[in-house]
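1. I would like the atomic coordinates for the input below:
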Amino acid sequence: MNDHTIPGIGSDGRITLAHGGGGTAMRALIDGVFLRAFSDDPAAPQEDQARFALADLAALGDRLAFTTDSFVVDPLEFPGGDIGTLAVCGTVNDLAVGGARPVALSAAFILAEGLDLALVRRVSASMAACARAAGVRIVTGDTKVVPRGACDGLFVTTTGIGVIRPGCAISIAAGRPGDVVIVNGTLGDHGAAILCARGDLALDVALGSDCAPLNGLTDALLDAAPDVRCMRDATRGGLAGVLSELAEASGVTVRIDEAALPVRPEVAGVCEILGLDPLYLANEGKLAAVVPAAAADAALAAMRAHPLGREAAVIGRLEAPASGRGAVHLANRFGGQRVVTMPSGEQLPRIC
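-> Alright, predicted model coming up:
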């Protein structure tokens, strides 16, 4: 089905309010775009819910994980991805860092009147490709159309379920003094790429988002180091936000070494020009893992053996807090120290 065979789509190839009205135009949009991209069998009966065999889920683990997120990135397409890949990766990664094997996603779309249908097709195709790469299915969803100007083009909400492997007890509150902090690669790539893609600044920098599903990496890490204490993907708020949450929840001092932080020269340059800190920039394919010191070598080797962890690095350690309260301390390249605080605002709007 091409754009002109979908009722309501004229020569301009744009979404109209009819596509959210519950009638033939909406049915044709769902069938011709979303089912075509996401369904293994578009001709199968379409129920109001996805259904799963409990035995199949139980074979993967002993607990369900459930997460949801909304995505409002600007621009909708950017080097290294688009809002669709962002939605799939963000939800898959939220499950994976809890030790879950992602199983299925839902996807809800809010479309603005006048949105280019070709863009909707591209986003749907990239979502489908990313879901296949992550080994998950998009099994249910929803579509709404709002009047022109009521949303900035396209918003996506994804919800995911996964199954947590037996014996896995990952928690933001599980960090202990002596544990090691590892990241799987360079920091701030997504935030810097989005900033440059907006075109508001005359920055001639070739940067792409690090958007990637991390469940293959987390599986490899947990196979090699089953005693991982905590994993978090460093999205909004960046690594600084993740480590601040860890310090507070676990009641520890997180001491990190600036010289050990992997940051691309291009990202460092953008941050220097604009007065930003890569610790606070968003990532969409990076996680921080906290592991016992005895498991650090195995964890680091497992990460570096995976395509998404080749630049993994140990960046710090956990210590008992001097004041009784958790905090994050960074040792800089000049021998000094500073406290890294929780982000108090947003460095960049609509980053994910």
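
2. CA atoms for contacts and neighbours, from now on please.
-> Fine.

3. quick one: the helices in this structure, in order.
-> Secondary structure of the chain by DSSP state H: the helices cover 24-29, 36-38, 54-58, 83-96, 117-134, 189-197, 215-224, 238-250, 265-274, 296-304.

4. how far does the first one sit from the chain's center?
-> So that's helix 24-29. Relative to its chain's centre, helix 24-29 lies at 30 Å (Cα atoms, centre = their mean, to the nearest Å).

5. want to put them side by side, so please do this one too:
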Amino acid sequence: MRELPLINREQQVLDRIERARRRRPTVREERITLAHGAGGKATHTLIDAVFLEEFRNPLLEPLEDGARFAVDGARLAFTTDSYVVSPLFFPGGDIGDLAVNGTVNDLAVCGARPLYLSAGFILEEGFPVADLRRIAASMARAAAAAGVAIVTGDTKVVGRGKGDGCYITTAGVGVVEREGAFSAAAARPDDVVLVSGPVGEHGVTVMLARGELDISSDVTSDTAALHGLVAALLDATDGVRCLRDATRGGVATVLNEIAAASGTAVIVREEAIPVRRDVRGACELLGIDPLYVACEGRLVAVVDGAEADVALAAMRAHPLGAGAAVIGRVAEDPPGLVLLKTAFGGTRIVDMLVGDPLPRIC
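-> Sure, this is the predicted structure:
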């Protein structure tokens, strides 16, 4: 009897994802809440139930940080993002360099070399022109440092009290010069999970800069453009399966996205996760897990286990990856879950972010 060809694991994973999405997730809330913008469960449900449902197409369905496509033989990546951080200026950065670096990073984790950005501004009546100049200058410096150009944009003004000062929307396009398609669905058992440096610095910085807490700290935002680090990693090994920048929802949300998309388990060692002492201290005082706190200059990489040492060395050789660490591995079971091996020898589930513990951090 002729045997049927085996369906490869990646196709099985994609089929499971498609079946899960056909279950039509629903938004139970009648009105939008802050949690819908926090990057966790509520955000993912909103995206699946509203935007993916209406806009569904093959480029959107992977729900990566950007779309990859070809035009007349040229392979391109395209992404967009919006920035509503409060306060606008914080230690280590501001909304301007955040907008540039965040969009550059979304292109970088698609495996693209960033080229051009757009910038749209929504300004509130009464916003100081001096602050707008400061933001624009910061964006210009960040773009120059990243080697990209801001080539088009738009400006709108809303009435006083309607816009909280300044919001920025950026879009970016880059060229994909390397083979391979990096995807959360590509993770496989025996892969390793790396993070490029200490986590949680941006979220804690913004939280403290809001001035609502009587906590003093020298922590500063980690905002940075990561395309150089990504290039160094990809130059060193072809074993990279997936790249994600850990912004809203933090590293925990990224790991959950990887586990869900690939149908694997991600097992993380608590003692291996790099966290600065002052960040950990602030999180402990507030009852917040650093794994859920946003970064703006850190990436998570899933790499073939055989290439772990090479990948780690390549990241540590780059200034933005000096604090890189292997924090866990990919396993077959239990599929779709992230497990944390605690310092006390126990194991707990790390679920996707629920609620909105740190509003307006990006």
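
6. tm score of chain vs chain?
-> Put the two chains on top of each other and the TM-score (TM-score structural alignment, normalised by the length of the first structure) is 0.82; 293 aligned residues with a Cα RMSD of 1.4 Å.

7. dump the helices of the first structure to a markdown table, plus distance to residue 332 of the first structure and mean neighbour count.
-> Converted to a markdown table, the helices of the first structure look like this (distance: least, Cα to Cα, whole Å; neighbours: other Cα atoms under 10 Å):
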| stretch | distance to residue 332 of the first structure | mean neighbour count |
| --- | --- | --- |
| helix 24-29 | 54 | 19 |
| helix 36-38 | 47 | 20 |
| helix 54-58 | 47 | 11 |
| helix 83-96 | 30 | 28 |
| helix 117-134 | 37 | 19 |
| helix 189-197 | 21 | 25 |
| helix 215-224 | 29 | 20 |
| helix 238-250 | 15 | 23 |
| helix 265-274 | 15 | 15 |
| helix 296-304 | 23 | 21 |
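
8. now distance to residue 230 of the first structure too, for those helices, in TSV please.
-> Shown next, in TSV, are the helices of the first structure (distance: least, Cα to Cα, whole Å):
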stretch	distance to residue 230 of the first structure
helix 24-29	42
helix 36-38	32
helix 54-58	23
helix 83-96	11
helix 117-134	21
helix 189-197	22
helix 215-224	11
helix 238-250	8
helix 265-274	27
helix 296-304	12
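
9. residue 176 of the first structure is nearest to which of those?
-> Between residue 176 of the first structure and the helices of the first structure, the tightest spacing by Cα to Cα is seen for helix 238-250, at 7.1 Å.

10. tell me what that closest one is packed against?
-> Using 3 or more Cα pairs under 8 Å, 6 or more residues apart in numbering; DSSP states H and E, the elements in contact with helix 238-250 of the first structure are strand 253-257, strand 327-331.

11. now do the last one: distance to the chain's middle.
-> If I follow you right, that is strand 327-331 of the first structure. How far strand 327-331 of the first structure lies from its chain's middle: 25 Å, per Cα atoms, centre = their mean.

12. how about residue 138 of the second structure, what's its match in the first structure?
-> Residue 138 of the second structure is assigned residue 126 in the first structure as its aligned equivalent, the criterion being TM-score structural alignment.

13. same check on residue 245 of the second structure?
-> Looking across to the first structure (by TM-score structural alignment), residue 245 of the second structure lines up with residue 233.

14. how far away is that match from residue 182 of the first structure?
-> Taken as Cα to Cα, to the nearest Å, the spacing of residue 233 of the first structure relative to residue 182 of the first structure amounts to 12 Å.

15. hey, what's in contact with both of these two?
-> Applying Cα atoms under 8 Å, 6 or more residues apart in numbering, one finds that residue 233 of the first structure and residue 182 are jointly contacted by residue 288.

16. nearest residue to residue 155 of the second structure in space, ignoring adjacent ones along the chain?
-> Leaving aside its sequence neighbours, residue 155 of the second structure sits nearest to residue 121 (Cα to Cα, 6 or more residues apart in numbering; 4.7 Å).

17. neighbours of the corresponding residue of the first structure for that neighbour, how many?
-> Aligned counterpart of residue 121 of the second structure in the first structure: residue 109 (TM-score structural alignment). Residue neighbour count, defined by other Cα atoms under 10 Å, stands at 18 for residue 109 of the first structure.

18. contact partners for residue 109 of the first structure?
-> Contacts of residue 109 of the first structure were listed using Cα under 8 Å, 6+ apart, and they are 141-144, 154-157.

19. how near is the equivalent of residue 167 of the first structure over in the second structure to residue 238 of the second structure?
-> Residue 167 of the first structure maps onto residue 179 in the second structure, with residues paired by TM-score structural alignment. As defined by Cα to Cα, residue 179 of the second structure lies at a distance of 9 Å from residue 238 of the second structure.

20. tell me which of these two has more neighbours.
-> Each of residue 179 of the second structure and residue 238 has its neighbours counted (other Cα under 10 Å); residue 238 has more, 15 against 8.

21. distance-wise, check the more buried one relative to residue 184 of the second structure.
-> In this structure, residue 238 of the second structure and residue 184 of the second structure are 16 Å apart, going by Cα to Cα.

22. what does residue 93 of the second structure give?
-> 29 Å.

23. of these two, who's got more company?
-> Set residue 93 of the second structure next to residue 184 and count neighbours by other Cα under 10 Å: residue 184 wins out with 26 against 20.

24. so the more buried one makes contact with residue 258?
-> Yes: if you go by Cα atoms under 8 Å, residue 184 of the second structure and residue 258 touch, sitting 4.6 Å apart.

25. find residues that contact each of the two.
-> The overlap between the contact sets of residue 184 of the second structure and residue 258 (Cα under 8 Å, 6+ apart) is empty.

26. can you tell me what residue 88 of the first structure aligns to in the second structure?
-> Residue 88 of the first structure is assigned residue 100 in the second structure as its aligned equivalent, the criterion being TM-score structural alignment.
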